[in-house]
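Engineer: Sharing a sequence plus its predicted fold:
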Amino acid sequence: MRTAAVVGTGMIGTSVALALTERGVTTHLIDRDHAAARTAAELGAGTAELPGSPVDLAVLAVPPASVAAVLEQHQRSGLARTYTDVASVKRPPQADVEARGCDLASFVGGHPLAGRERSGPLAGRADLFGGKPWVLTPGRATRRAAMARVLELVRLCGGVPVVLSPDDHDEAVALVSHAPHLLSSLMAARLRGGPHSSVRLAGQGLRDVTRIAAGDAALWTDILASNAPAVARVLGDVADDLAEVLTALRGLASVDAVTARTHPAAAHLTALLARGNEGHARIPGKHGGESVTYSSVRVVLRDRAGELARVLTDASGTGANIEDIRLDHATDGDTGLVELLVAGESADALAAGLRRRGWPVHE
């Protein structure tokens, strides 16, 4: 691939353009918001000038409801030889593409399962797709050359290609992306009327649950509306579980604390929570392998420049392989807590090594 066009310079589109430009692909940025395209260009994502001849590939980074119309427009103008999209819903856009009589041979539906809670070109990152699944939904009419070109796109962006039908894709993302986003938003909405004295007690657990609720509300409305049947099925099952939880909690609310321990409702609640443990264990771990439970070493940090870099440098000196990092800022703003996740056998050595270097450590 030598040339490409990215239509839509939001966070995903700009990230695609940054990745392609880094790999030496001449990338043209197209957006009805010219200021957004210029911003992406200033970030090094490509050029805001239109191509003088058809590019090798056009990436349509627009909302699901707009994919078919944008594809039709640019196929008519001859923007590219091959087209793909990055919309997070596949069946409705595919049906619309077919209904409009677009050239199906040169189009491959796509969806990189990567993102951030931020939006706009300034949120773009060239490494956003590294190691992340990138679903492709070719049709019967898709030319082999078009599929090869889109596979090249995924490789250049560092993604991992996964081929699914549009229906299978939409059922999958309803479970692992769309319903979770909606549930996160609903939980975050409970905070609107909560007393300030309660909200200020928020810890990492609440931040983890509500992080994705900061996403663009209008964009997510389009996504949820486009995949409404599949999301409704998932939420219907969640609603049934919530009804069971409510029944159990109301049963426990009517008895004293001692009796509650042996009440049948407590056993039922434990079973519901255990199902959550089982589901969580199925989430893929590092490099897509089996989920692994890591030990946590928590270190208190002072709020000053370079503190995190210093603790990570000292941690590396202990020989521990840090698998993940979580940051939590203290309410008073003067300190914070970094949680270093490591394999169980490394935790003791890491904690001891950091203590020797003067770090306040909590295991």
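Structural biologist: Structure's in. What do you need? Numbering: from 1, shown residues only.
Engineer: from here on, contacts and neighbour counts on C-alpha atoms
Structural biologist: Noted.
Engineer: can you tell me which helix in this structure is longest?
Structural biologist: helix 228-253 (DSSP state H).
Engineer: Let me know the next secondary structure element after that helix.
Structural biologist: Next helix or strand after helix 228-253 toward the C-terminus (DSSP states H and E): helix 257-260.
Engineer: So for that next one, what gets flagged as buried?
Structural biologist: By 16 or more other C-alpha atoms under 10 Å, the buried positions in helix 257-260 come out as residue 260.
Engineer: elements contacting the helix or strand just after that helix?
Structural biologist: In the C-terminal direction, the helix or strand that comes right after helix 257-260 (DSSP H and E) is helix 264-281. Helix 264-281 sits against helix 228-253, with contacts defined as 3 or more C-alpha pairs under 8 Å, 6 or more residues apart in numbering; DSSP states H and E.
Engineer: tell me the angle of the longest helix of the chain relative to helix 264-281?
Structural biologist: Here helix 228-253 runs at an angle of 140 degrees relative to helix 264-281 (axes from the mean of the first three to the mean of the last three C-alpha atoms, to 10 degrees).
Engineer: Downstream of the host helix or strand of residue 40, the next helix or strand is which one?
Structural biologist: Per DSSP H and E, residue 40 falls inside helix 34-42. Next helix or strand after helix 34-42 toward the C-terminus (DSSP H and E): strand 55-60.
Engineer: Comparison target, given below:
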Amino acid sequence: MSLKSIQTEVDVCYLYKILAEHEEDENVAHVFRQMSEIEHSHALAFLAKNNLEESHLPKPSGRARTLHLIGKVFGYDYILGVLLDTEKSVSSSIIKARKQTGTKESLSDTAHVTILKNILSNNNQVSGANLARFEKRHRSVGGNALRAAVLGGNDGLVSNFSLVMGIAGATSGQEEVLLAGMAGLLAGALSMALGEWISVKSSQELYENQMQLELEELETNPEGEQKELALIYMTKGIPEVQAQQMAAEIMKNKGQAHEMLIKEELGINPEDLKGSAMEAAVTSFLLFAIGAIIPVFPFFFWGGMQAVIISTVMSAIGLFLIGAAITLFTGKSVWFSGFRQVVFGLIAAAITFGIGKWIGVSVMG
């Protein structure tokens, strides 16, 4: 077991402890404390396996402390989403290693993933209010919003950086580059916003249509819907007699039955329909624009090669920060991820600058 793996155990232990300290539901808080203790015991066991004393146990990494800070600002369900991704990654690695070595799989391989999924579902004794809170926040935040923010900024920066460098290579005029850069910013941001609006709106309309169809089926053929609900419960391992009793009990309340059917049969949660398409569009517009303005900014004040150099430096810094931010989800090295992002971005910009230079020379010639 490498020191990097031990660091992962320490970080996960630290984050579970943070979640436990800020969890309102005592049942869930207790689970988080237990999982923190398990991760701590894993770290100690790995130290012993490598003939290291407990004093060698590392402190939580900068990544873990940054996630704690994000939790303070945006809510601790962000951390829950990142932890679920981490547990899935660890579980996948264990299963892959077992297949390569031919060893038998164990229930413990996926235990933590199952526990976290149960916290985010109805398979526990968490109160209904907190279940709704967990389900909603995990889908809408839980690391996904942060990831979307990082990727949105990256799209804006890389695409507009390449565009600006291409125009700068073709012409040395400050006004031309500035005009093209701002046009690229607006065109890209508006395209992202429209795409996000259409995506959210079309999903909502599809869900609403499916829910209406399910309601009509419930009204016209309640017996058939009851049988379907019982079959769903049976596929989850519930005995047939008990599944039929549960389905019959739910069908006594049409509203409850409809909600349960669209959730169990269609996989739709009504909370998904409450998202604002306009809010998603505006967010996408702003995220793209924030990244896209970076390479353009120097051309407001300078021109020629001086502006190109300053734009390149600013864009490289932005690319490095984006690459570093991605490590919050991947757990990779900040320096590796950051510089990888810089290299790819600079290569793309260099190619477009070269093409622009070639086109400019050809036109002038």
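Structural biologist: On my side now, so go ahead. Only a predicted model underlies this, so the values are computations on that prediction, with no experimental measurement involved.
Engineer: quick one: TM-score?
Structural biologist: After superposition, the two chains reach a TM-score of 0.25 (TM-score structural alignment, normalised by the length of the first structure), with 162 aligned residues with a C-alpha RMSD of 7.0 Å.
Engineer: sorry, back to before: in the helix holding residue 40 of the first structure, what counts as buried?
Structural biologist: Result for helix 34-42 of the first structure [16+ other C-alpha under 10 Å]: buried residues 36-41.
Engineer: Which neighbouring elements make contact with that helix?
Structural biologist: Using 3+ C-alpha pairs under 8 Å, 6+ apart, helix 34-42 of the first structure sits against strand 26-30.
Engineer: Apart from its chain neighbours, what residue comes closest to residue 38 of the second structure?
Structural biologist: Using C-alpha to C-alpha, 6 or more residues apart in numbering and skipping the chain neighbours, the partner closest in space to residue 38 of the second structure is residue 13 (7.8 Å).
Engineer: And the one you found, how far from residue 192 of the second structure?
Structural biologist: In this view, residue 13 of the second structure and residue 192 of the second structure are 38 Å apart by C-alpha to C-alpha, to the nearest Å.
Engineer: The helix holding residue 40 of the first structure versus strand 26-30: what angle between them?
Structural biologist: 160 degrees.
Engineer: Give me the buried positions along the helix or strand residue 69 of the first structure falls within.
Structural biologist: Per DSSP H and E, residue 69 of the first structure falls inside helix 67-77. Going by neighbour count (16+ other C-alpha under 10 Å), the buried part of helix 67-77 of the first structure is 67-68, 70-71, 75.
Engineer: quick one: residue 198 of the second structure and residue 132 of the second structure, what's the gap?
Structural biologist: To residue 132 of the second structure, residue 198 of the second structure is 26 Å away according to C-alpha to C-alpha.
Engineer: Could you do residue 62 of the second structure as well?
Structural biologist: Applying C-alpha to C-alpha to residue 62 of the second structure and residue 132 of the second structure gives a distance of 32 Å.
Engineer: For those two, work out which one has more neighbours and name it.
Structural biologist: residue 132 (16 against 12; other C-alpha atoms under 10 Å).
Engineer: Contact partners for that one?
Structural biologist: Applying C-alpha atoms under 8 Å, 6 or more residues apart in numbering to residue 132 of the second structure gives no contacts.
Engineer: Just say helix, strand or coil for it.
Structural biologist: Three-state call for residue 132 of the second structure (DSSP: H, G, I helix; E, B strand; the rest coil): helix.
Engineer: list the helices and strands the helix or strand encompassing residue 311 of the first structure packs on?
Structural biologist: Using DSSP H and E, the element containing residue 311 of the first structure is helix 307-316. Helix 307-316 of the first structure makes packing contacts with helix 344-356 when contacts are defined by 3+ C-alpha pairs under 8 Å, 6+ apart.
Engineer: how about 10 Å then?
Structural biologist: When contacts are defined as 3 or more C-alpha pairs under 10 Å, 6 or more residues apart in numbering; DSSP states H and E, helix 307-316 of the first structure sits against strand 295-302, strand 322-329, strand 335-342, helix 344-356.
Engineer: Pull out the buried positions in it.
Structural biologist: Result for helix 307-316 of the first structure [16+ other C-alpha under 10 Å]: buried residues 308, 311, 314-315.
Engineer: Give me the residues contacting it.
Structural biologist: With contacts defined as C-alpha atoms under 10 Å, 6 or more residues apart in numbering, helix 307-316 of the first structure is touched by 299-302, 317, 321-322, 325, 327, 336-338, 340, 349-351, 353-354, 356-357, 359.
Engineer: one more time with 6 Å
Structural biologist: Taking contacts as C-alpha atoms under 6 Å, 6 or more residues apart in numbering, no residue outside helix 307-316 of the first structure touches it.
Engineer: what angle do that helix and strand 295-302 make?
Structural biologist: 140 degrees.
Engineer: Could you work out the end-to-end span of stretch 66-83 of the second structure for me?
Structural biologist: Stretch 66-83 of the second structure has an end-to-end distance of 14 Å (C-alpha to C-alpha).
Engineer: next one: stretch 209-228 of the second structure
Structural biologist: End-to-end for stretch 209-228 of the second structure, by C-alpha to C-alpha: 19 Å.
Engineer: Next, the buried residues of it.
Structural biologist: 211, 214-215, 218, 222, 225-226, 228.
Engineer: try stretch 150-166 of the second structure
Structural biologist: Within stretch 150-166 of the second structure, the residues that count as buried by 16+ other C-alpha under 10 Å are 150-166.
Engineer: and what of stretch 180-193 of the first structure?
Structural biologist: 180-185, 188.
Engineer: Looking at these, which are in helices?
Structural biologist: Judged by DSSP H, these include 180-185, 188 as members of helices.
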